[in-house]
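Novice: Structure, please.
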Amino acid sequence: MTFTLSDTLPESKPALYETLVAQARALIEHETDTVANAANFSSLVFNSLDGLNWAGFYFFDGAELVVGPFQGKPACVRIALGKGVCGTAALSRQTQVVADVHAFPGHIACDSASQSEIVVPLVAADGALIGVWDVDSPRLARFDEADAAGMEALCRTFVEFGWRGIAR
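Specialist: Okay, the predicted model is just below:
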């Protein structure tokens, strides 16, 4: 199967995310390797949305979140549940939209350029925690509720079509 990333993306956020969901599904649904799917998913989002400096996965290993495929500068490798934005999203199982990461209690600064962040928990159909999808921006208040809805749709697509488990 050949995958082509569109050179022109819609300008409205709902239409943009709808396009990205379709592209993500086409990119990952026939690949059986989770790491390959996560790597391509990260690249798709990072290269399609403006104003990002990091986009990637932290997978739950049964005890903590461990960095997975991503785009951006090197990242923190392990994050405890309940710590920082990622750990909070994982523990609460709720998307975290943070307009100013410096105002978030216990924020973990992997890249000092990050100013805002959105983290979506990844949860399997049986309710098991898979991990989180984390996206950072060097701009304050880069993410809003439309981004939350769009990222959640993208993450549902990843869990349904791209997640095959991680061999440990």
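
Novice: from here on, contacts and neighbour counts on C-alpha atoms
Specialist: Noted.

Novice: Next one: the one residue sitting closest to the centre of the chain relative to D7, how far apart?
Specialist: The C-alpha lying nearest the average C-alpha coordinate of the chain belongs to W133 (Cα atoms, centre = their mean; 2.6 Å). For W133, the distance to D7 (Cα to Cα, to the nearest Å) stands at 24 Å.

Novice: is it fair to say the residue nearest to the centre of the chain lies in a strand?
Specialist: Yes: residue state for W133 (DSSP: H, G, I helix; E, B strand; the rest coil) corresponds to a strand.

Novice: Run a quick neighbour tally on W54.
Specialist: 23 (other Cα atoms under 10 Å).

Novice: and it, what does it touch?
Specialist: F46, F70, Q71, G72, K73, D134, V135, D136, S137 (Cα atoms under 8 Å, 6 or more residues apart in numbering).

Novice: Excluding covalently adjacent residues, which one is nearest to it?
Specialist: Distance criterion Cα to Cα, 6 or more residues apart in numbering; nearest residue to W54, sequence neighbours excluded, is G72 at 4.5 Å.

Novice: Show me where the chain has its helices.
Specialist: Here the chain has its helices, by DSSP state H, at 13-28, 34-48, 84-92, 145-157.

Novice: Pick the most deeply packed of those helices.
Specialist: helix 84-92 (a mean of 23; mean count of other Cα atoms under 10 Å).

Novice: this one next, for a side-by-side:
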Amino acid sequence: MYDFRPDESLPPAELHRQLHAAADALTAGEPDAVANMANVAALLWEFLPDLNWAGFYRVARAKGESEGEELVLGPFVGRPACIRIPFGQGVCGAAARSGETQRVEDVHAFPGHIACDAASRSELVVPVLRDGRVIAVIDLDSPSPARFTRDDAAGIEALAALLAARI
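Specialist: Prediction:
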């Protein structure tokens, strides 16, 4: 059995390097996307302090539509969450529509923020891109304002790049 808990005193760059290495070790050679997302959600929860939600939303055809896409809840750790999020709505939908990382210091100031957990104060959402197309987003929420740094964004972007072919 592996213990993936990091030393909490690590500088952010080293913490993210170790998170990336652990995710690589757990997902390498595993073809099941759900299993890989579940393990990575657990790693995010273990590695990153001060979170109240960590997980994935997957891109899927919009419910009841012949075309169009939306985000559908994937594996996560935290309180129950919104199941479907239209592209362009909330922080996750903004990341999915733009294909760009969203680092929000105060979710209450974000127009159209979707509050799945009223305790959330800041959010980091990183799109997972495959062949230039968003296939999922990694969503991190914190009860602390301005919790996520540029180092966090860069670390999760590297993680998303690793996972693009594994989920």
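
Novice: quick revisit: in structure 2, what sits opposite the residue nearest to the centre of structure 1 in the alignment?
Specialist: Alignment note (TM-score structural alignment): W133 of structure 1 maps to I138 of structure 2.

Novice: Find the residue closest to that match in space, skipping its chain neighbours.
Specialist: Spatial nearest neighbour of I138 of structure 2, chain neighbours left out: F56 (4.7 Å); criterion: Cα to Cα, 6+ apart.

Novice: What count of nearby residues applies to the one you found?
Specialist: So F56 of structure 2, with other Cα under 10 Å, has 28 neighbours.

Novice: ok, the residue nearest to F60 of structure 1 when sequence neighbours are not counted - contacts?
Specialist: Leaving out its chain neighbours, the residue that sits closest to F60 of structure 1 by Cα to Cα, 6+ apart is G131, at 4.6 Å. Listed by Cα under 8 Å, 6+ apart, the contact set of G131 of structure 1 reads F57, Y58, F59, F60, L65, A90, P121, L122, V123.

Novice: isn't the fourth one right next to L129, touching?
Specialist: It stands for F60 of structure 1. Yes: under the criterion of Cα atoms under 8 Å, F60 of structure 1 makes contact with L129 at 6.7 Å.

Novice: These two: who's more crowded?
Specialist: With neighbours defined as other Cα under 10 Å, F60 of structure 1 and L129 compare such that F60 has more, 23 against 18.

Novice: what's the counterpart of I79 of structure 1 in structure 2?
Specialist: Using TM-score structural alignment, I79 of structure 1 lines up with I85 in structure 2.

Novice: Skipping adjacent residues, who's closest to its match in space?
Specialist: Nearest to I85 of structure 2 is L71, by Cα to Cα, 6+ apart, at 5.0 Å.

Novice: Pull up the gap between that neighbour and A161 of structure 2, please.
Specialist: Distance from L71 of structure 2 to A161 of structure 2, by Cα to Cα: 19 Å.

Novice: Same question for R17 of structure 2.
Specialist: Distance from R17 of structure 2 to A161 of structure 2, counting by Cα to Cα: 13 Å.

Novice: same check, this time on R150 of structure 2
Specialist: 16 Å.

Novice: and if you look at A22 of structure 2?
Specialist: In terms of Cα to Cα, A22 of structure 2 sits 14 Å off from A161 of structure 2.

Novice: Count the residues that sit near the aligned partner of the residue nearest to I85 of structure 2 in structure 1.
Specialist: Residue pairing (TM-score structural alignment): L71 of structure 2 is matched to L65 of structure 1. L65 of structure 1 is flanked by 23 other residues according to other Cα under 10 Å.

Novice: how about L65 of structure 1, what does it touch?
Specialist: Y58, F59, R78, I79, A80, L81, G87, G131.

Novice: which residues does the fifth one contact?
Specialist: Right, A80 of structure 1. Applying Cα under 8 Å, 6+ apart, the residues near A80 of structure 1 are A63, E64, L65, G87.
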